[in-house]
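# What follows is a protein structure lacking sequence information:
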């Protein structure tokens, strides 16, 4: 062999890139995910406060009415205002048509069970309960439960 022998050295690989700091794409992804988490948390908190405010509005309005008949009248007024969100002319319905509208808007109507709580149950108190001299407190409480649920549903708090 001659004097021109080539000296070969081992191949040295570059060191692996460090895991910290991450590449700019990972920073961007982390920022987008953080913004998404903050936005979802803010929307949930806002929705919770809105539900709470609507619930308090109903409870304060009904509690402010002194007599059971006045409570029925207050519930009727709140329910009619909320009904406008479903149908612009719903608050002008009278008598049996009003009760039928309330029953037709029941979530259970969509399923197999028909709901007639307003037209045949305690909901009938909405027709003349605000004008009666004496209204049983138990009937008002049962009506309040039904009306409150429907009011919260229509106001988007449920």
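Received it, and whenever you're ready, just let me know what you need. The structure displayed is predicted, hence computed values, not measured ones.
# From here on, just use CA atoms for contacts and neighbour counts.
Fine.
# which helix is the longest one in this protein?
helix 24-64 (DSSP state H).
# Output the contacting helices and strands for that one.
Identification of packing neighbours for helix 24-64 by 3 or more CA pairs under 8 Å, 6 or more residues apart in numbering; DSSP states H and E yields helix 68-83, helix 137-154.
# So which of the ones you listed is nearest residue 7?
helix 137-154 (85.1 Å; CA to CA).
# putting a second one here so we can go through both:
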């Protein structure tokens, strides 16, 4: 049974419904991070692919030189390929270097250079009879690949 006094009471009003806009600051930050990821991920993939393509193109400098050349011709071809590629990058001053100054130029452009491994590109190239073993060729190629990777030639 309800009393007349209880019937005359007004029920409290319901609060207005919670709107979805504006969202809480955490949702805004999450949306901004997602948009950034959506924009930067493809950009990073494109830049990485471009860098890898450029690196592979530079490594082909060494791969294009036939192994069956004489030691003198092989060293001359290495020098020619390196200088041609540096010239295409706009480093024309490097193409005029030879001997120890060429090796010094190569050594100053990457950390922990091994001038003893790069020495055949300098003075040895200009000797009459050049003798390189297969191991010497491989170590020179490995050192040049290190140089290429570091310089992103």
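Received, thanks. These figures come from a predicted structure and were not determined experimentally.
# Any idea how many residues pack against the aligned residue in structure 1 for residue 18 of structure 2?
In structure 1, the residue paired with residue 18 of structure 2 according to TM-score structural alignment is residue 16. The local packing of residue 16 of structure 1 (other CA atoms under 10 Å) involves 6 other residues.
# and residue 16 of structure 1, helix, strand or coil?
coil (DSSP: H, G, I helix; E, B strand; the rest coil).
# Now do the same contact list for the residue nearest to the spatial centre of structure 2.
Nearest to the geometric centre of structure 2 sits residue 51, at 4.8 Å (CA atoms, centre = their mean). Residues in contact with residue 51 of structure 2 (CA atoms under 8 Å, 6 or more residues apart in numbering) are residue 152.
# That one maps to what in structure 1?
Using TM-score structural alignment, residue 51 of structure 2 pairs with residue 47 in structure 1.
# Then residue 144 of structure 2?
By TM-score structural alignment, residue 144 of structure 2 lines up with residue 147.
# Okay, its match and residue 122 of structure 1: tell me how far apart.
To residue 122 of structure 1, residue 147 of structure 1 is 10 Å away according to CA to CA, to the nearest Å.
# With neighbour numbers in mind, choose between the two.
The neighbour count for residue 147 of structure 1 versus residue 122, taken as other CA under 10 Å, is higher for residue 147 (23 against 20).
# quick one: contacts for that one?
Counting by CA under 8 Å, 6+ apart, the residues that residue 147 of structure 1 touches are 75, 79.
# Would you check how far apart it and residue 29 of structure 1 are?
For residue 147 of structure 1, the distance to residue 29 of structure 1 - CA to CA - is 47 Å.
# Equivalent analysis for residue 8 of structure 1, please.
45 Å.
# These two - which one has more neighbours?
residue 29 (11 against 6).
# Which residue in structure 2 aligns with residue 100 of structure 1?
By TM-score structural alignment, residue 100 of structure 1 lines up with residue 104.
# same question but for residue 125 of structure 1, I mixed them up
Aligned partner of residue 125 of structure 1 by TM-score structural alignment: residue 120.
# just residue 70 of structure 1 next, same as before
Residue 70 of structure 1 maps onto residue 73 in structure 2 when the alignment is built from TM-score structural alignment.
# Its match and residue 66 of structure 2: what is the separation?
10 Å.
# Same question for residue 25 of structure 2.
The value you get for residue 25 of structure 2 to residue 66 of structure 2, if CA to CA is used, is 63 Å.
# Kindly report the same for residue 136 of structure 2.
Distance from residue 136 of structure 2 to residue 66 of structure 2, by CA to CA: 16 Å.
# Could you do residue 123 of structure 2 as well?
Using CA to CA, residue 123 of structure 2 is found at 22 Å from residue 66 of structure 2.
# Looking at the two, which has the bigger crowd around it?
More crowded of residue 123 of structure 2 and residue 66, by other CA under 10 Å: residue 123, with 15 against 11.
# For that one, give me its contacts.
Counted by CA under 8 Å, 6+ apart, residue 123 of structure 2 has contacts 99, 100.
# Near the nearest residue to residue 70 of structure 1 once chain neighbours are set aside, how many residues? Count them for me, please.
Distance criterion CA to CA, 6 or more residues apart in numbering; nearest residue to residue 70 of structure 1, sequence neighbours excluded, is residue 130 at 5.8 Å. Using other CA under 10 Å, residue 130 of structure 1 has 20 other residues around it.
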